[in-house]
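[1] Quick one, fold the following:
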Amino acid sequence: MKNIVIFFLKIKAENKMNKLIIKIVNLRWIVKALVSVTMFFLLNTSVFADGKIKKKNLPILFSTPSSYKSATGYTITSYQEAPTLAKLVSEGKLPPVSERLPKEPAVVEPLVSIGKYGGILKGPAVTPNCCSWDIVEMRLQKMLTFGTDYLTPVPNIAKSFKLSDDLKTITLTLREGMKWSDGRPLTVDDVEFFYKSILANKEVTPSPDNNWKAGGELVEFVRVDDYTFMWKFKIPNPAFVITLTSERGYTGIRPKHYLSKFHKDHNPDAENLAKELGFESWVKMLLEKEKPYTFTWFADAHLDPRQPTIESYIFVEKDSGGNKIFERNPYFFKVDVDGNQLPYTDGLRRLMVQDLEVQDLKGIAGDYTHYGWGALANYTTYKENEKSGGFVTRLLTYLRGNELTFSFNVNHSDPVKRKVYGDLRFRQAMSVAMNRDEINNLVYFGKATPRQASPVPSDSYYKEWMGNYFVQYDPKLANKLLDEMGMDKRDSDGFRIGPNGKTFIIQMEEGAPEPAWKKTAELVAKYWNDVGVRTDLKFVQVNLFQEKRNAGELDVPAWAYDVAEVPFWSGTNWQTLPPYGYGASEWHKWIQSDGAKGEKPPEEVIQQVKNYEKLQQITLDNPEYKVIATKIFETQIKNLYAIGTVGLPPQPLLIRSNLRNGPKNGEMWSWTYRQWVQFLPEQFWLDE
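    Below is the predicted model of the structure:
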């Protein structure tokens, strides 16, 4: 914990990120996690020839060429570009690379080698607008990112940042000369547009995200000059630094020159334009056009070809098969240590597939350059087909508190289901009805850990009882609890009768974008049927699942439980924060609207919401931090607002044999850090 705190003590005094080289120095917390959680299975796999977890090895991001020189002594003397871009320059269609880059580009030290230009990265998707992470994460750029210790924020889009001594103000400096993909300048104008025309505009954003608030008030935007601005909060909010690091949606940047025409304050004819384009109102039009700039979920929601971006690839078109084509961003703001503008590859392809099974088969056939969603149950098959498929299989450590958690809808619109799901005894019964050992063996080859939805063991606020709470397989106890709550009568098929005298049915609709989730959901449905609670399982498209989940229309939405120390503090993970998860949409509305909408949560939950507000006001070195965080998780776990299955599994990645600078065996894989993003995909290259 002490090592985690060092950063926050430093940034309170002075921002020294520009001079940092983020090497692997303070790894005690993560080594402890890797050893205690994964050594038991990694020692039994062939991927570690010497039987040891490899030292963490990641590419390094420097804020500027000067910070790279300060750290290494080397000077970048010139900038180079891809041959395809050089041709456009020679034809007068693009300005020279030195004019396209910012005055001080970010510098990437590649993982292994300086790359060669060329080739196309390819990855799969099973739904049009969600969870094509193998494509989305190749492009994502956040205001700040994490260093190689997974703890220390470093500049990314921003050239620098500083947290004030009173912890209330964060000052960010953009890169002078940085441009959008269409060549237009990126300045504080784009931040001001976001703040005044979107975030603080009640017509567009009636209830701003709580991460933009502190002390009950919306953050204040202060313009310093064309490249420097401040976020000023009413009360201390050091956690917002990590918010800027954890999720792209908090860049606070939107292309004013592109989005203005969709906003009535900038275009008096916006309402007519909305009707022409098929939208009900200019607000709905604006929000749809803005989606690709918001959260990771919507990063694939492009409507307009070549809409401006600051990411590494530009969306060009979508073909009749749903495949999306991206090409290199000629104005991308990063170079390697030799001055070569990144990315190395010419483009990116999103390949639509019909389902998870086909997605996996195409991975085995070698259709992708990279595939991060391999099924552990197919690990042997992957290894057997490496040569014929032209890929290698890497096994990474998934820092995920739980693979699939089930959150019963305690705010259900059906009063009968609300009563049943709101009874703690029911949630306890459903938890102990699960055979987690069987899930582990059948779905995860026995390599995961049966555990409750809870923090990972390396988190400072983790207690051993948390992972073990009501995880024993005990159908006898499940039946006893169900009988006690009045569901002791059964219909002619042996299923339990609900409080209304009718067969009680759980309508389990799940999105399941990962193969293992689908198999796990099938087993869980069986276990609940076995204790007499009829469970009808239906798989739906992920985007439909998300819509119904967010609207509170599902009985028991299931999703992963991703939590790690610092990002939890930032408030970007809805599932781990009070009022807890995806089964309490009305409670969330009440909290988000300061009581104007939704349903008031129980006092115990409200108290934890207040505790979380306290948590965001203090730094990690404060003795209260661990105490408060523990209380927050205790409330969630003891009430089983999220019911876990297994966690901390290894994750197979399939990587084309000629893809260079990709992840190595034993590295951390985590949604918290946006998986591929931490490996800086812009430095991947194809040795063709």
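[2] Please count neighbours and contacts with C-alpha atoms only from this point.
    Will do.
[3] What strand or helix carries Thr145?
    Using DSSP states H and E, Thr145 maps to strand 144-146.
[4] Now do stretch 506-522: distance to the chain's middle.
    The offset between the C-alpha centroid of stretch 506-522 and the centroid of the whole chain comes to 19 Å, using C-alpha atoms, centre = their mean, to the nearest Å.
[5] Show the end-to-end separation of it, please.
    By C-alpha to C-alpha, to the nearest Å, the extent of stretch 506-522 from end to end equals 13 Å.
[6] buried stuff in it?
    When neighbours are counted by 16 or more other C-alpha atoms under 10 Å, the buried residues of stretch 506-522 are found to be 506-518, 520-521.
[7] So Val605: helix, strand or coil?
    Following DSSP: H, G, I helix; E, B strand; the rest coil, Val605 is assigned to helix.
[8] Second chain to compare with the first, below:
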Amino acid sequence: MLNRRTVLGLMASVFAPGRPLAEDRGAEDREPAFLEQSLRSGMLPKLANRLPKMPRIVNLTAMGREPGRYGGTVRTLIGSQKDIRLMTINGYARLIGYDEKFNMIPDILESFEVSEDRIFTFRIREGHKWSDGTPLTPEDFRYCLEDVWLNEELSRGGPVTALRVDGKPPRFEIVDPLTVRYSWDAPNPDFLPKLAAAQALSLVLPSTYLKQFHKKYQDPFRLSGLMKEYQARNWVALHIRMARQYRPENPELPTLDPWRNTTNPPAEQFVFERNPYFHRVDENGRQLPYIDRFVLNASSSAIIAAKTGAGESDLQSLGLDFPDYAFLKDAEKRYPIKVHLWKRTQGSRLALLPNLNCADPVWKPLLRDVRLRRALSLAIDRREINKAVFYGLATESADTVLPESPLYRPEFAQAWIAHDPAKANALLDEIGLTTRDDDGLRLLPDGRSAQIIVETSGESTLETDVLELVTDHWRQIGIALFIRPSQRDVFRSRASAGLIMMSMWSGIDNAVPTPDMSPDQLAPSAEEQLQWPLWGAYYISHGKVGEAPDLPEAVELVSLLKRWRRSATSSDRAKIWHAMLSIYTDQVFSIGIVNGTLQPVVASTRLRNLPDKALYGFDPTSYFGVYMPDTFWLGEEG
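    Predicted coordinates for the structure are as follows:
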């Protein structure tokens, strides 16, 4: 990586020279009919006054896609109200984002400049506006950092890790009316990737709107009235509720996303309508998004696949899994839908995660013994699971990066995955678990039979199907497996309390990383990590809660992660990634099973520009996000 780099919108798309496209052609043809009434009434200005002076121009023809036309409603199904966050993820409007090849490009920003990986200069598009028509200005950036992240009441733990270097927040400067700068004394390689993430680092907020809920700017009497109006216990709770961007439950909150929520919760149906000030246009000057409206209908997660197969969704991936494929493919004969299969980007579709912070005094040291973890991995017949559950279409692998990543190495994928019950038995004998009961189960040091309870979120029959096969495999080495499903929230809280000895979840989220993406998923760095929740909580809280890791290999992973955060070149980061992947797979901190599995994506036969094949995951693709759903459009039935 160069010490200094400048990235302009030209990398992302082709910009019209000199002046905005809106002035180059008749605007009449480029106004969405959906906005006609608002335009006639004067509630909205014309397109030329809604777009930035230099909008982001998406050249669909150059991308091998078809320029579209305005209109239509897309229906989709969600499992609960919280899933409206999918509109933020899939809408994928970011200050800086990834393209389909995971190159980092300016999006909301017109350009960005990085010097020494520690000085970041951002240029705002002139004339860019929030969805309510208020200007996007440097004040919105300053407010987010100084009045929210650095406010001790609103951010009790202080700024997130990506905003700290050596514990210090950035220096912030307003360079000119369109330029802001963040700088640290040392490199911060995590800063830009976090801005491009599915759950992006919040760096800009609509200050004009939100200041009415902030005690620094609002009259105390009026603020008290707002707290009563919105039934908030204090001003902090009020501001947090009204400012939530990732799960956009406040319809009044201005947004920069392609669609804005129009529905107050609680509700069974949420309607998102086009943002009339969205900053992207196609090569013909038509403002994106093409689709006018998304309607999200809440449904029981258990019947989303059935409803999708009955033609009740126009674009669906949530609530679908590979076992649904045959049913959905058959539904193509009866309804105007098409089933696509995208490759999931997880390190393992399902992984067994031994809880190294387990509270059981006997199981805790056993789970921390790498020989036990290796034995459990060697006992699993991954080929049988692949054939029985995934029709042989998956890849038997440890929980590691995929071949699509430049960091992939075959030895990581092959670490401790050979089906070798004899070696597994030998490792367990070596540990000292040599005595067995009348049922052939090994006895623990306290005389109990070796029974491992694997807890799941209970959201997928896939988990049960795989665990039933693993139960037979482990029985052959004298270990009993029992499955305990529970609700996701209960499941996670039990793990943090040490009440879970092992869980089943997916493997590492981002298995297609580049060296410049953070390797934090390989080290104890978040309390959500089920194999070491207390160590993760300790890291994320800067030692205020949780426990410091005391397993040498885990300590080394944390040390390497800190080194990555101080690194200044891609080559250094690649070396650190490889060191961490080597430790993570050799130590079997996550027992991977298969990866490269396929995700059904169901779409209306009318939907255009949706790729037939693509990568699918939370990070870094943001599910549909990097494929730009604002460019999807509805044609005639295909």
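[9] hmm, back to that, can you give me the stretch of the second structure that the strand holding Thr145 of the first structure aligns onto?
    Mapped onto the second structure with TM-score structural alignment as the criterion, strand 144-146 of the first structure occupies residues 96-98.
[10] Quick one: average offset of that stretch versus the first structure, please.
    Its aligned residues in the first structure lie a mean 1.4 Å from stretch 96-98 of the second structure after superposition (mean C-alpha distance after the TM-score superposition for the first structure).
[11] Just give me the match in the first structure for Pro159 of the second structure.
    When the first structure is aligned by TM-score structural alignment, the residue opposite Pro159 of the second structure is Pro208.
[12] what about the residue lying closest to that match once chain neighbours are set aside, distance to Lys538 of the first structure?
    The spatially closest residue to Pro208 of the first structure, leaving aside those adjacent along the chain, is Leu199, at 6.4 Å (C-alpha to C-alpha, 6 or more residues apart in numbering). Distance check for Leu199 of the first structure against Lys538 of the first structure: by C-alpha to C-alpha, it reads 37 Å.
[13] what about the two, which has more around it?
    In this view Leu199 of the first structure and Lys538 are compared by other C-alpha atoms under 10 Å, and Leu199 has more residues nearby, 21 against 12.
[14] In the second structure, what residue corresponds to the more buried one?
    For Leu199 of the first structure, the aligned position in the second structure is occupied by Trp149, per TM-score structural alignment.
[15] ranges for the helices of the stretch 151-300 of the second structure?
    In order along the chain, the stretch 151-300 of the second structure carries the following helices (DSSP state H, counting those that start in this stretch): 191-195, 207-210, 220-229, 235-243.
[16] looking at the ones you listed, which is buried most?
    helix 191-195 (a mean of 20; mean count of other C-alpha atoms under 10 Å).
[17] Now do that helix: which range of the first structure does it align onto?
    Here helix 191-195 of the second structure aligns to the first structure at residues 240-244, judged by TM-score structural alignment.
[18] Average separation of that stretch from the aligned part of the second structure, please.
    After superposition onto the second structure, stretch 240-244 of the first structure lies on average 2.7 Å away from the residues it aligns with, using mean C-alpha distance after the TM-score superposition for the first structure.
[19] so how far is that stretch off the chain centroid?
    Taking C-alpha atoms, centre = their mean, the mean C-alpha location of stretch 240-244 of the first structure is offset from the chain mean by 14 Å.
[20] Over to stretch 143-151 of the first structure?
    For stretch 143-151 of the first structure, the distance from its own C-alpha centre to the chain's C-alpha centre is 14 Å (C-alpha atoms, centre = their mean).
[21] residues of that stretch that come out buried?
    Met143, Leu144, Thr145, Phe146, Gly147, Thr148, Asp149, Tyr150, Leu151.
[22] Likewise for stretch 642-659 of the first structure?
    Taking 16+ other C-alpha under 10 Å as the neighbour-count basis, stretch 642-659 of the first structure is seen to contain the buried residues 642-657, 659.
[23] Over to stretch 555-573 of the first structure?
    Judged by neighbour count using 16+ other C-alpha under 10 Å, the buried positions of stretch 555-573 of the first structure are 555-573.
[24] In helices, which of the residues you listed appear?
    Per DSSP state H, helices hold the following members of those: Glu565, Val566, Pro567, Phe568, Trp569, Ser570.
[25] corresponding residue for the last one in the second structure?
    Taking TM-score structural alignment, the alignment pairs Ser570 of the first structure with Met517 from the second structure.
[26] By residue count, which helix of the second structure is the longest?
    Looking across the second structure with DSSP H, the single longest helix is helix 570-586.
[27] matching residues in the first structure for the helix or strand just after that one?
    Scanning the chain past helix 570-586 of the second structure towards its C-terminal end, the next helix or strand to appear is strand 591-592 (assignment: DSSP H and E). Alignment note (TM-score structural alignment): strand 591-592 of the second structure is matched to residues 643-644 of the first structure.
[28] Map Leu581 of the second structure across to the first structure for me.
    Leu581 of the second structure maps onto Phe633 of the first structure when the alignment is built from TM-score structural alignment.
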